[in-house]
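Participant: Provided below are the primary sequence and the corresponding predicted coordinates.
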Amino acid sequence: MNFILWIIFGGLAGWIASMIVGNDGGMGIIGNIIVGVIGAFFGGWITDKIGIGGMPGAERPTSIISFATAVGGAIILLLILNALF
């Protein structure tokens, strides 16, 4: 069940991030899922490094904090990819 939640929330996070960055039309659902899941890992790593990774509720995959972290990480990932390609 947790894997399905990762896919759903990853897709939503990737889709929202792609709309914010302006890449919405070109990635498709698989691209949104990949960017969202990688963005969640990246966002979690960043928040851990700056010292806010241990916030209450952040460990639950369905928390608003986790979702915001995933969207933020996906935005940063898309900005980096846009700069490289």
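Facilitator: Structure received.
Participant: contacts and neighbour counts: CA atoms only from here.
Facilitator: Will do.
Participant: residues in contact with the most centrally placed residue in the chain?
Facilitator: For the chain, the residue lying nearest the average C-alpha position, counting by C-alpha atoms, centre = their mean, turns out to be Ala70 (2.8 Å). Contacts here follow C-alpha atoms under 8 Å, 6 or more residues apart in numbering; on that basis Ala70 touches 10, 13, 36-37, 39-44.
Participant: Put this next to the previous one:
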Amino acid sequence: MISPLAANVAAAHLGFGIGWIAWIVIGGLAGWVASKIMDTDAQQGLLLNIVVGIVGALLGGFLLSLFDVGTYGFGWVLTFITALVGACILLFLVRLVTGRR
């Protein structure tokens, strides 16, 4: 279950500031870079990169909210870094569960 603070952080990111199209672009870039870092690029296409990046951004935002840190005041750079780190964590967890390299 997502904490109310994480939901507020996600709502702030998704509803204000950079907008939905920018989230898709940042998610796609973060997912693609994360797939390169985690060496899963050959297994993923563009759509999966976007999904991994957006879910990774939500995961990263949730993790930052646990420490009462928000990215919405710092623009797209910290949002991208949050999405990238979250996407790498997500790909790592998927690798642990599935046992794939």
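Facilitator: Arrived safely, thanks for sending. Computed from a predicted structure; not experimentally measured.
Participant: what's the matching residue for Ala30 of the second structure over in the first structure?
Facilitator: When the two structures are superposed using TM-score structural alignment, Ala30 of the second structure falls opposite Ala13 in the first structure.
Participant: The residue nearest to the centre of the first structure -> the second structure?
Facilitator: Under the alignment (TM-score structural alignment), Ala70 of the first structure maps onto Ala83.
Participant: How about Ile34 of the first structure?
Facilitator: Residue correspondence to the second structure (TM-score structural alignment): Ile34 of the first structure is matched to Val51.
Participant: how about that match, secondary structure?
Facilitator: helix (DSSP: H, G, I helix; E, B strand; the rest coil).
Participant: Could you report the neighbour count for Met1 of the first structure?
Facilitator: Using other C-alpha atoms under 10 Å, the number of residues around Met1 of the first structure comes to 5.
Participant: does Ile89 of the second structure really touch Ala57, like I thought?
Facilitator: No - counting by C-alpha atoms under 8 Å, no contact exists between Ile89 of the second structure and Ala57, whose distance comes to 10.3 Å.
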